[in-house]
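1. Kindly return the folded structure for what I paste below:
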Amino acid sequence: MKTRLPVARTLKALDRALAHLRAEGESVALVPTMGALHAGHLTLVRQARRKAERVVVSVFVNPTQFAPTEDFSSYPRRLAADVAALAEAGVDLVWAPDTAVMYPDGFATRVSPEGPALAGLEDAFRPHFFGGVATVVAKLFGQVRPDIAVFGQKDYQQLKVVTRLAADLDLRVRIVGVPTVREPDGLALSSRNAYLSAEERARAPALHRVLADCAARISAGRPLKAVMESGRKALARDGFAVDYLEARHAETLAPVRSVKDGPIRLLVAAKLGTTRLIDNLAV
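-> Below is the predicted model:
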């Protein structure tokens, strides 16, 4: 009979479960999530299982990374379904604290990241976001104390912020980035895809097509500035309201002028209706 997947909801329960997992000195990988799991998350879990002997998945919808105008209250929450999927995927432990556990009364300390967190991409449109991410990730690393933490490359700026955070604060965790998982038509998997109407969903793959076209043209030697401007216009024709479409240094996220400044990563954020989508692609 298969053992039920343990779900820790308090720090004491987490510590007991982690002590059991580490009893034989085995390595631990953490996959931080906000739940509403899809195939992309399960790909992260599979990668974590390849990298470590034990896998912990956190499920926590972090209020500090949502602005008052964003979708915190409506963000999908389906813990029972998530736990069932994680049990099937062979996860060893789910860490699912509530907000009062993560941010108890009197909580007064926050992490304020710089470097890639101030690249003028997501931070220009969601200035609260990376402070919330950095704070909750630092807490998760302190709570779980993983050897490895696995993040998706779809949230590319976030990946770079977390990588810098772990290095700068000597958190003794290796950050692993996993390539974006996509639908057959190229749309990056995201929990927010569920917000798209049928008509918007049909148009959404244009985001990846434009990225791929821009990357191909840059690789072929076309001027970078002209390619980016053409890409923005293409997205607008496809019905997107573009927040940014930028070519940046793949490691620092600093602006680049040509392929000589590379390696280059293309990053985009745009809205279809009320749904904001992000994606990125290497050149």
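2. drop to CA atoms for contacts and neighbour counts, all remaining ones
-> Will do.
3. Roughly how far does residue 232 sit from residue 239?
-> For residue 232, the distance to residue 239 equals 11 Å [CA to CA, to the nearest Å].
4. run this one through as well so I can compare:
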Amino acid sequence: MQTIEQISNLRGEINLWRQQGLKIAFVPTMGNLHKGHIALVEKAKLAADKVVASIFVNPMQFGANEDIGNYPRTMAADQEKLLTAGCDLLFTPTPAIIYPKGLDQQSYVEVPNVSQHYCGESRPGHFRGVTTVVCKLFNLVQPDIACFGLKDYQQVQVIQTMVEDLSMPIEIIAVETVREASGLALSSRNNYLNKEEKNIAPALSQNLKWLAQAIRGNDDFVGLAQKAASNINMAGMKTDYIHICHARTLQPANKDDKKLVILAAAHCGKARLIDNLQVTLA
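-> Modelled structure (predicted):
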């Protein structure tokens, strides 16, 4: 596996692969890799001839009250995991390489509607930072395929919408959430949980499962979501939001919708955890 920092070197290697007619898959990350990230690489490996991963802690997607300096950085361990998973190239640019003019002078990409609620409302500017950096990385890597984890369900829909709206010739593959035995979705932010909080945190996924069953016999979606939020709070967490939505548009679900997704976020100690569950009604 090659590790490349400079754009010119990245493009040179990509051009060589293109000349050979090879299919390229891309897995963008912020590092501190876990089994969920590795599942993306493994999926990419099955779908393409060459796999490119990136590690870039993107300052544009962090809010004013979010400490980017404390985001865990584990480059050596990440490289070892990617090598073992069969990654061919790791791109590790610095902020100066990605944003040479600085954040204030950087052009940006913004996706309306699907990005505006839920995490978009709780973290203003977050998705603009995500779409801007992903768009730039797509332009640099020019992949045929890009893999994203469904743990960040809203993010997948935002990226998919951006690709469709801007006519990018990239297939987005959404990969199922990888979970601990307790049901807790794997996340780099789980590192912030202490032992007690680690025991509390599975209440988020447990209440998503409860809600998924409850809505099969009750179309009071708002009332049921409020009950689930109360249950999460009683477990020792603090609910940010929990909503039952149309699975593609992410608009509030109505009783005639059949393909739904439950989106949720909650604070557990210092960690803000997100999770979701897709539901298909008969």
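5. When residue 232 and residue 239 of the first structure are compared, which one has more neighbours?
-> residue 232 (23 against 17; other CA atoms under 10 Å).
6. Enumerate every residue touching the more buried one.
-> Residue 232 of the first structure makes contact with 242, 244-245, according to CA atoms under 8 Å, 6 or more residues apart in numbering.
7. again, but for residue 175 of the second structure
-> Taking CA under 8 Å, 6+ apart, one finds 39-40, 43, 147-150 in contact with residue 175 of the second structure.
8. By neighbour count, which of the contacts of residue 232 of the first structure wins?
-> residue 245 (22 neighbours).
9. any idea which helix or strand carries the counterpart of that one in the second structure?
-> Mapped onto the second structure by TM-score structural alignment, residue 245 of the first structure lines up with residue 242. Assessed by DSSP states H and E, residue 242 of the second structure sits inside strand 238-246.
10. what span of the first structure lines up against whatever helix or strand comes next after that strand?
-> Sequence-wise, the next helix or strand downstream of strand 238-246 of the second structure (DSSP H and E) is strand 259-268. Per TM-score structural alignment, the counterpart of strand 259-268 of the second structure in the first structure is residues 263-272.
11. counterpart of residue 207 of the second structure in the first structure?
-> By TM-score structural alignment, residue 207 of the second structure lines up with residue 210.
12. which residue ranges form the strands in the stretch 51-200 of the first structure?
-> 54-59, 93-95, 148-152, 174-178 (DSSP state E, counting those that start in this stretch).
13. Could you pull out the buried residues of the last one?
-> Think strand 174-178 of the first structure. Buried residues in strand 174-178 of the first structure, counted by 16 or more other CA atoms under 10 Å: 175-178.
14. Could you export the strands of the stretch 51-200 of the first structure as TSV, including distance to residue 9 of the first structure?
-> Converted to TSV, those look like this (distance: least, CA to CA, whole Å):
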stretch	distance to residue 9 of the first structure
strand 54-59	10
strand 93-95	6
strand 148-152	20
strand 174-178	25
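15. Out of those strands, flag the one nearest residue 273 of the first structure.
-> Among the strands of the stretch 51-200 of the first structure, strand 148-152 comes nearest to residue 273 of the first structure, with 25.0 Å by CA to CA.
16. Mind listing residues that contact that closest one?
-> 28-32, 40-41, 44-45, 47-48, 51-52, 159, 173-180.
17. before we move on, back to that, quick one: contacts for the match of residue 207 of the second structure?
-> Per CA under 8 Å, 6+ apart, neighbours of residue 210 of the first structure: 231, 234-235.
18. Verify the assumption that it is located in a helix.
-> Yes. Counting by DSSP: H, G, I helix; E, B strand; the rest coil, residue 210 of the first structure is located in a helix.
19. Count the residues that sit near the closest residue to residue 122 of the first structure other than its chain neighbours.
-> If the residues on either side of it in the chain are set aside, residue 122 of the first structure comes closest to residue 157, at 7.5 Å by CA to CA, 6 or more residues apart in numbering. Residues lying near residue 157 of the first structure (other CA under 10 Å) number 24.
20. Please report how far residue 157 of the first structure lies from residue 25 of the first structure.
-> In terms of CA to CA, residue 157 of the first structure sits 33 Å off from residue 25 of the first structure.
21. what do you get for residue 5 of the first structure?
-> Counting by CA to CA - residue 5 of the first structure and residue 25 of the first structure are separated by 20 Å.
22. So for these two, which sits in the more crowded spot?
-> Higher neighbour count among residue 5 of the first structure and residue 25: residue 5, with 16 against 10, using other CA under 10 Å.
23. Onto which residues of the first structure does the helix or strand hosting residue 10 of the second structure map?
-> Secondary structure from DSSP H and E places residue 10 of the second structure in helix 7-19. Aligned using TM-score structural alignment, helix 7-19 of the second structure spans residues 11-23 in the first structure.
24. what helices or strands is the longest helix along the first structure leaning on?
-> In the first structure, taking DSSP state H as the definition, the longest helix is helix 129-144. Counting contacts by 3 or more CA pairs under 8 Å, 6 or more residues apart in numbering; DSSP states H and E, the secondary-structure elements packed against helix 129-144 of the first structure are helix 11-21, strand 28-33, helix 122-125, helix 156-168.
25. again, 10 Å this time
-> In terms of contacts (3 or more CA pairs under 10 Å, 6 or more residues apart in numbering; DSSP states H and E), helix 129-144 of the first structure is packed against helix 11-21, strand 28-33, strand 54-59, strand 93-95, helix 99-102, helix 122-125, strand 148-152, helix 156-168.
26. Give the equivalent position in the second structure for residue 47 of the first structure.
-> Aligned counterpart of residue 47 of the first structure in the second structure: residue 43 (TM-score structural alignment).
27. in the helix or strand hosting that match, what counts as buried?
-> In the assignment (DSSP H and E), residue 43 of the second structure maps to helix 35-47. The neighbour-count check on helix 35-47 of the second structure (16+ other CA under 10 Å) flags 36-45, 47 as buried.
28. Also stretch 188-207 of the second structure?
-> 188, 190, 192-193, 197-198, 200-207.
29. With stretch 17-36 of the second structure instead?
-> Judged by neighbour count (16+ other CA under 10 Å), stretch 17-36 of the second structure contains these buried residues: 24-33, 36.
30. What of stretch 70-87 of the second structure?
-> Applying a neighbour-count criterion of 16+ other CA under 10 Å, the buried positions in stretch 70-87 of the second structure are 71-73, 78-79, 81-82, 86-87.
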